[in-house]
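**Q** Structure for this input, please:
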Amino acid sequence: MSVGRVVRSRDFTAERAWGALDLVNLDGTTVRLHWTDQPYIWHVNDGSEVFVVLDGEVEMRYREEREELRVLLRTGDIFCAEVGCEHVAHPLGAARVLVIEREGSI
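**A** Modelled structure (predicted):
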């Protein structure tokens, strides 16, 4: 039985936008590597979410007090969405993203 593995995130691709490689489940919290070249959908998670850009650029759009804000996330940047934060990710070309969130979140 293997107890460790190496994942080369820059080599990961998926057959569809937001395809994912499940890395680990930490007592109900999932850690997943996503590949995408298309925007996601506006959504609100039922728990906090950590969104780490591993490769590429992503424009994160989020709403605060009915105002839409945008921030450009580059490789190494992290976006933290607290409970109730409505947000959507728009990659600028292909991107690889590590997402840490409650199991079953959209």
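
**Q** from here on, contacts and neighbour counts on C-alpha atoms
**A** Noted.

**Q** Helix or strand for L23, just tell me which one.
**A** For L23, the host element (DSSP states H and E) is strand 19-26.

**Q** Give the buried residues for that strand.
**A** A20, L21 (16 or more other C-alpha atoms under 10 Å).

**Q** Next, the structure of the following sequence, for comparison with the previous one:
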Amino acid sequence: MKFIEGRAFTGERPWAALDIANMNGITVRLHWTDEPYDWHVNDGEEVFAVMDGQVRMDYRENGRAHSVLMNAGDIFFAAVGTEHVAHPVGEARVLVIEKEGSI
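**A** Below you'll find the predicted structure:
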């Protein structure tokens, strides 16, 4: 059993992660960041939930760029092949659920 105070988690570098669980090859990780990630495409599905702060999620769908401002409690689902990038607005804590070893 684990209890994690998400708002208390910080990292030594952007996108530092606290490994919470590995469920048959699906990882659950809490990330802290204050800098954007890189544009990328995961090799599996990804669930991205903002736990604290705000994140602007940019993604491309059918060749068109989109942008959504996510607040605490908002969830983004990236299907296989969804090109996306997360831009935190200040500090943010994000729960990411994805295939082990994914980008």
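
**Q** Tell me how many other residues crowd the aligned residue in the second structure for Q38 of the first structure.
**A** With TM-score structural alignment defining the correspondence, Q38 of the first structure maps onto E35 in the second structure. By the criterion of other C-alpha atoms under 10 Å, E35 of the second structure has 16 neighbours.

**Q** Checking E35 of the second structure next. Helix, strand or coil?
**A** Going by DSSP: H, G, I helix; E, B strand; the rest coil, the secondary structure assigned to E35 of the second structure is coil.

**Q** Please verify my assumption that it contacts H87.
**A** Yes. Here E35 of the second structure reaches H87: they are 6.6 Å apart, a contact under C-alpha atoms under 8 Å.

**Q** quick one on the thing from earlier: how far out from the middle of the chain is the strand holding L23 of the first structure?
**A** Computed by C-alpha atoms, centre = their mean, to the nearest Å, the chain-centroid distance of strand 19-26 of the first structure equals 11 Å.

**Q** The second structure: matching residues for that one?
**A** Mapped onto the second structure using TM-score structural alignment, strand 19-26 of the first structure covers residues 16-23.

**Q** For that stretch, report the contacting residues that lie outside it.
**A** Outside of stretch 16-23 of the second structure, the residues within contact range by C-alpha atoms under 8 Å, 6 or more residues apart in numbering are T10, G11, T27, V28, R29, L30, H31, W32, T33, E100.

**Q** Beyond the helix or strand harbouring the fifth one, next helix or strand please.
**A** With the criterion set as DSSP H and E, the secondary-structure element containing R29 of the second structure is strand 26-33. Next helix or strand after strand 26-33 of the second structure toward the C-terminus (DSSP H and E): strand 40-41.
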